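Student: have a look; sequence and predicted model below, questions after that.
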Amino acid sequence: MSRVYNFCSGPAALPEEVLLKAQKEMLDWHGVGMSVMEMSHRSDEFVSVLHSAKARLARLLNINDDYEILFVQGGASSLFAQIPANLMAGYRSSSYLDTGAWSVKAIKEATKYGEVQVVASSKSDNYTHVPSFSDWNIDESSAYLHITPNETIGGVEFADLPETNLPIVADLSSTILSREIDVSRYGMIYAGAQKNVGPAGVVICIVRKDLLARSQESLPTTWNFANLAANDSMINTPPTFAIYLADLVFEWLEQRGGVAAMETVNIEKSKLLYQAIDNSQFYSNPIHINSRSRMNVPFVLADASLEKTFLAESEVAGLKTLAGHRSVGGMRASIYNAMPLEGVQALVDFMLSFEKRYG
């Protein structure tokens, strides 16, 4: 068997050690004679998996008792509607920062539940930077402020938070556990699992408990954050195997020194790739340097006619899924936690070789 380096933006690569452990436990989890996929979600065995996942995540992110950890189905895109449905009750508007494609989708869904105030946008600059905080116009009477700290498609990222009294709601789908954050500065964090956590099918939600009171009984039962919290994410059958694999990924992260250690590696990986791009006249990255993503690195060739050749030859070289999003084209390397430094080095070596042959 030959494993490739998978640069897909999601579903993304998982740590090989996690896959091997899941393979070993596939038919018989901890001596119970069945797979996690087969056991009742109400069983003591699966409840222990769920609580292990919550405890590990709480340790990794230093989540205190002011927050509930939920495992929600439907993907982060469903949360675009579920969040305003829960959090806008009693408020006229919500506030959103527009930094790219995923921000736009979130804004579109929120408008179905009330007025949306766009506090700032980089659309006029083709989403190549994050607007300066001084340009944000935050309505402090809003229900919350929604941000997308990493735009997976465009490769734009920011880590700082503005000063505001509003609960900050953040879509951390492509950055969760890749860098240290202060959870206490957020009202809610949500993240689709299929980038840095596990397989598609589950969304991690970290919700400040005081915000749960906004959830109205009129909401669909499985959409209601307060109901989900009261039922330990098990109003109905949760995505059990996805939660199990997430727990294995959390264990893998703990064994490697946690989020701080992973951030150090991620800085090294992204620096290596951006240096290769910046030191070349053959490749370029369109994003302002201070807004570049560590997780998703888009780049284009000076001669766009060579892109298909680049993608074809990189596939042969074992470097998979480097095509940029269909809306922007070019190339994109997603270098999440599971991508080893060796994989980024292999990509850089290929890029240099390709430039010598075609540049």
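Tutor: Nice, I can see it.

Student: make it CA atoms for all contacts and neighbour counts henceforth
Tutor: Fine.

Student: endpoint to endpoint, stretch 289-296 covers what distance?
Tutor: End-to-end distance for stretch 289-296, by Cα to Cα, to the nearest Å: 13 Å.

Student: what's in contact with that stretch?
Tutor: Identification of contacts with stretch 289-296 by Cα atoms under 8 Å, 6 or more residues apart in numbering yields 9, 128-130, 150, 152-158, 174-175, 266-267, 270, 332-336.

Student: and if we set it to 7 Å?
Tutor: Residues from elsewhere that reach stretch 289-296 (Cα atoms under 7 Å, 6 or more residues apart in numbering): 129-130, 150, 152, 155-158, 174-175, 266-267, 270, 332-336.

Student: one more to weigh against that first structure:
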Amino acid sequence: MKHNFGAGPCILPQEVFKKAAAAVIDFNGLSILEVSHRSADFVAVMEEARENVKKALNVPAGYTVLFLQGGASLGFLITAYNMMGKHKRAGYINTGTWATNAIKEAKGIGLDVVEIASSQDKGFSYIPKGFEIPEDIDFLHFTSNNTIAGTQFKDFPKTNVPLVCDMSSDIFSKEINVADFDIIYAGAQKNLGPAGATLYIVKDEILGKSTAEHIPSYLDLAIHAKKDSMFNTPPVYSVFVANLNLQHMLENGGVQAIAKENQAKAELIYKTIDENPLFEGTTAVEDRSEMNVTFRLTDESLTDKFNAAWNAAGIVGLKGHRSVGGFRASMYNALPLSSVEVLVDVMNNFNK
């Protein structure tokens, strides 16, 4: 058995993989890979997927759920275009690579970007706090979890300014109050489904209200909302598998149950990092991510030996991002506690 701690790929329950694999051969007489996105069978899948998102996150009335393409990287541009208002000015909290990229895209379409706060001074190893949010901005954007640095917002910013959040790497990992946000967007490939689909949860009030001189049709959320995510051919297989995962999630206690499991996994590995003299965490303790645990050896000359130890245990994907080095244990929803226990055993045995 392999224990997948990779930061990028889709990790899903085995039951979901089995159903998804079967549908490649037969989905109501056709392969899910060849079924028309306009067919009644797939339209029903799309509608159910959107409704299951609403159930899982208790999405209130007045919000539209969309499955689009392009990943969060296109979302940087989509959100900036659709949230541009009378000020043509936006606030961004810079907590890492993806937030930095979002800032770049917003500036590229002419928004006056105010960097409200940043943790770049310490290598993005903490979440900024105590910052002031100006009122003369159209929206405030932040990234809820930082996959590379291993930090996570434990409390979301409190503001009367419209709030936009990239939740790509921790959506469905814990309960959230959707009503606090104007747009939530997230690439599917961490906790939702295979890469290819991007989830948008959008407050209806903002649709069609952008002051941008021109929004390319594909980047206009109002157009997608009118077409029920079918403006163009959607990522059929990604949406199908995402819906299978949403079904499985709802049948097994929902986000509330997942949150308890995620907390238990994080507590176990961070306890080991703190108590084992061969390892140390790389982020501020109060801002540690439950999804992406970053750490390093206190003696880097032992790197090759430690790599051999975790490889021998069937662990994959433990190396840190190439930009920061060290190690990163990504523990998305479907990674079982038993896999974390294997890693902890490797770390403790390595110390012995």
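Tutor: Received, thanks. Just so it is clear, the structure is predicted and the values come from calculations on it, not from any experiment.

Student: just the buried ones from the contacts of stretch 289-296 of structure 1?
Tutor: Among the contacts of stretch 289-296 of structure 1, those classed as buried by neighbour count (16 or more other Cα atoms under 10 Å) are 129-130, 150, 152, 155-158, 174-175, 266, 270, 332-336.

Student: so where is stretch 330-345 of structure 2 in structure 1?
Tutor: Aligned by TM-score structural alignment, stretch 330-345 of structure 2 falls on residues 334-349 of structure 1.

Student: what's the answer for stretch 267-278 of structure 2, then?
Tutor: Aligned by TM-score structural alignment, stretch 267-278 of structure 2 falls on residues 271-282 of structure 1.

Student: could I get the full set of strands for the stretch 101-250 of structure 1?
Tutor: 115-121, 145-147, 150-151, 156-157, 168-171, 188-192, 203-208 (DSSP state E, counting those that start in this stretch).

Student: nearest to V348 of structure 1, out of those?
Tutor: For V348 of structure 1, the closest of those is strand 156-157, at 20.7 Å, according to Cα to Cα.

Student: hang on, the earlier thing: now do the buried residues in the match of stretch 330-345 of structure 2.
Tutor: By neighbour count with 16+ other Cα under 10 Å, stretch 334-349 of structure 1 contains the buried residues 334-339, 341, 343-344, 347-348.

Student: in helices only, show me those residues.
Tutor: Secondary structure assignment by DSSP state H places 341, 343-344, 347-348 of the buried residues of stretch 334-349 of structure 1 in helices.

Student: which stretches in structure 2 count as helices?
Tutor: 14-25, 40-57, 71-83, 97-108, 221-226, 236-251, 254-275, 303-312, 337-351.

Student: including distance to N160 of structure 2, could the ones you listed go into TSV?
Tutor: Formatted as TSV, the helices of structure 2 follow (distance: least, Cα to Cα, whole Å):
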stretch	distance to N160 of structure 2
helix 14-25	40
helix 40-57	22
helix 71-83	15
helix 97-108	21
helix 221-226	22
helix 236-251	31
helix 254-275	27
helix 303-312	47
helix 337-351	39
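
Student: of those helices, which approaches T64 of structure 2 most closely?
Tutor: helix 221-226 (6.9 Å).
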